[in-house]
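Trainee: Predicted model follows, preceded by the sequence.
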Amino acid sequence: MSDRAPTTSTVAIDHCVLPVASLAVARERYEALGFTVAPDALHPFGTGNACIFFADGTYLEPLAVCDRTAYRDALSDQNSFILRDKSFRQTQGNEGFSALALKTDDARADHERFLLSGNSAGAPVEFARPLKGPDGSTGEARFRLAFSAPAGTGGFCFTCQRLHRSAMGGGTSSRHGNGVSGLLSVSVKVGDLETAQIYFSKLACVPAIGTETGAVVRFRNCAVHLEQDPAMPDSDEIRFDAVTFSCADPGKLRQILTRSNIVWQERNGAIHIPTAPGQGATFIFKENDHEA
């Protein structure tokens, strides 16, 4: 048996949280990019989403403030998710990439671990929200979240435990016209590379690996690339910057982008799409057999 530490984690990425000013604008943007977008869903604390689910079990969560009264009440109640969302919108704007969620079977244990590491970002949150399937069927999903962050502002992470999900007919489509099947990697701008490496290594339970531009931490299903940003000197803050997707048919994607008048560039065999209203992160598309 090897004494070397593993370099690929058993911890998996669950989803990316992408704040938007409007779910309607986000839906229009994602559909123009060739994604299938799930029906809008509302949270009890005032936010709502219009998710994009992938065959690999990950998803994107465009997130908007939909009920300002419930949102204000959640702030008054010190809801950790809403406190971080509010902080992000105040400092970074209403469009961006605020958080990375990890899969877990025990968010309570994760919270205790975050407290011990000094990276807790608030009390756990448990909630239920209604579900609506493409066939019109309804149900309920219940979640428990535990929060972590290396700094008081900027990006954050949380673990997401699914406590219950009603069975529904129709299912949510994870098939997309642009050929995307899942996430390959997430890119993060950091102020202090060493601090960021330690932080993400603790989340993934594997060491970071140095690269020419920074470091990479390999979660079970997705790589997290860390790049030092000269504009963030001596800062523990993290800023999620880009998402790279696995794409089966770049040719089909190019046709969709051209038809939708989407601005894009091709660099090193990958298609790069800059941020736009409804899309708060740079999107990069690589063929399925490319390394993250």
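Mentor: Great, that's in hand.
Trainee: going forward, measure contacts and count neighbours with C-alpha atoms only.
Mentor: Will do.
Trainee: And stretch 278-287, how far out from the chain middle?
Mentor: Between the centre of stretch 278-287 and the centre of its chain there are 12 Å (CA atoms, centre = their mean, to the nearest Å).
Trainee: Provide a list of residues in contact with G179.
Mentor: Contacts for G179 (CA atoms under 8 Å, 6 or more residues apart in numbering) come out as C247, A248, D249, P250, K252, L253.
Trainee: Could you do T213 as well?
Mentor: L226, E227, Q228 are the contacts of T213 under CA under 8 Å, 6+ apart.
Trainee: re the thing from before, of the contacts of G179, buried ones?
Mentor: For those, a burial check counting by 16 or more other CA atoms under 10 Å picks out C247, A248, D249, P250, L253.
Trainee: name the element the residue lying closest to the last one once chain neighbours are set aside belongs to?
Mentor: To tie it back to what came earlier, the one meant is L253. Distances taken as CA to CA, 6 or more residues apart in numbering put N178 closest to L253, at 4.8 Å, once the chain neighbours are dropped. N178 is located outside every helix and strand, with elements delineated by DSSP states H and E.
Trainee: so N178 sits right up against D249, yeah?
Mentor: Yes: counting by CA atoms under 8 Å, N178 touches D249, with 7.1 Å between them.
Trainee: Take this one as well and set it beside the first:
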Amino acid sequence: MLQTTDALADHAAWLDQGVSGGNVLDFGRSFTRPDGSAGEVAFRLAFAALPDAQAALFACQIVKALPGGRGALTAHPNGAVAVRKVLAVADEPSKAASMLAPLLATKASGSEAAAELALANGTLAILPPTRASAACGHDVKPGALRWLGLVLEVTDLAIVAGILDGASIDYIKTEAGICVTPAEGQGATLIFSAAL
């Protein structure tokens, strides 16, 4: 998912590039705060179907934001302060990055060992299966481009380990940090990495 300020423009660009994944989707929902007052949030999504990939892409525009900001929603007991990277895996990272770069209006850098694309609020890293396996602590199969997980920047890895231990959630310590592999039926690997 990409953050955008204009999902309609993204949809038009992806139509022009021949990768539109369907119609724009507008949706919203009402909610009630603990104090009884009501509110509403609304979003607009544009979709891209990536060629030669086992992954899809969408951009999300906040049409009507949560009143009062998102501060309470972004604070987490694990100390996460940012999504440092979105991880993807592909047999040919530089080829995958070259395909994604124009869709994301950015430039790709790197090699077959790994490729990166700079995004407005983070980095998309594309790893070959061997490097992805080392980073994630589990076997990552070869194949076409697909999403792998997130690298979350945290203030203290010991706090994360304590929370995971307390919740009986299995994890592995890898070169990248603390890795939580996907549970059955889930697809995202979470890597908790110390803040830079």
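Mentor: Arrived safely, thanks for sending. From a predicted model like this one, the values you see are computed outputs, not experimental measurements.
Trainee: Can you give me the TM-score here?
Mentor: Remark: TM-score between the superposed chains equals 0.81 [TM-score structural alignment, normalised by the length of the second structure]; 185 aligned residues with a CA RMSD of 2.7 Å.
Trainee: most surrounded residue in the contacts of T213 of the first structure?
Mentor: L226 (31 neighbours; other CA atoms under 10 Å).
Trainee: dump the residue contacts of that residue.
Mentor: S187, V188, K189, V190, L193, A196, Q197, T213, G214, A215, V216, V217.
Trainee: What is the equivalent residue in the second structure for the second one?
Mentor: With TM-score structural alignment defining the correspondence, V188 of the first structure maps onto A88 in the second structure.
Trainee: what about the helices in the second structure?
Mentor: 7-16, 71-74, 93-104, 129-136, 157-166 (DSSP state H).
Trainee: For the fourth one, buried residues please.
Mentor: Buried residues in helix 129-136 of the second structure, counted by 16+ other CA under 10 Å: P129, A132, S133, A135, C136.
Trainee: Including distance to K173 of the second structure, could these go into a markdown table?
Mentor: Output for the buried residues of helix 129-136 of the second structure, formatted as a markdown table (distance: CA to CA, whole Å):
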| residue | distance to K173 of the second structure |
| --- | --- |
| P129 | 18 |
| A132 | 14 |
| S133 | 13 |
| A135 | 9 |
| C136 | 9 |
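Trainee: correct me, but P67 of the second structure touches G39?
Mentor: Yes: in this structure P67 of the second structure lies within contact range of G39 using CA under 8 Å: 7.4 Å.
Trainee: gap between the residue nearest to L253 of the first structure and K252 of the first structure?
Mentor: For N178 of the first structure, the distance to K252 of the first structure equals 6 Å [CA to CA, to the nearest Å].
Trainee: longest strand anywhere in the second structure?
Mentor: strand 38-49 (DSSP state E).
Trainee: Tell me the residues of the first structure aligned with that strand.
Mentor: Counting by TM-score structural alignment, strand 38-49 of the second structure corresponds to 138-149 in the first structure.
Trainee: Can you give the contact residues for that stretch?
Mentor: Contacts of stretch 138-149 of the first structure (CA under 8 Å, 6+ apart): 80-81, 107-108, 110-111, 114, 119-132, 155-168.
Trainee: list the contacts for the residue nearest to M1 of the second structure when sequence neighbours are not counted?
Mentor: Nearest residue to M1 of the second structure, sequence neighbours excluded (CA to CA, 6+ apart): F58, at 5.0 Å. Going by CA under 8 Å, 6+ apart, F58 of the second structure touches M1, L2, L45, A46, F47, A48.
Trainee: Can you tell me what F58 of the second structure aligns to in the first structure?
Mentor: In the first structure, F58 of the second structure lands on F158 (TM-score structural alignment).
Trainee: Contact partners for W147 of the second structure?
Mentor: Here W147 of the second structure is in contact with A55, L87, A88, V89, A188 (CA under 8 Å, 6+ apart).
Trainee: Hmm, A231 and V190 of the first structure touching each other?
Mentor: No: between V190 of the first structure and A231 there is no contact, the gap being 9.2 Å when judged by CA under 8 Å.
Trainee: Can you pick out the residue with more neighbours from those two?
Mentor: V190 (28 against 10).
Trainee: which ones are touching that one?
Mentor: A196, L226, E227, Q228, D229, M232, S235, D236, E237, I238, R239.
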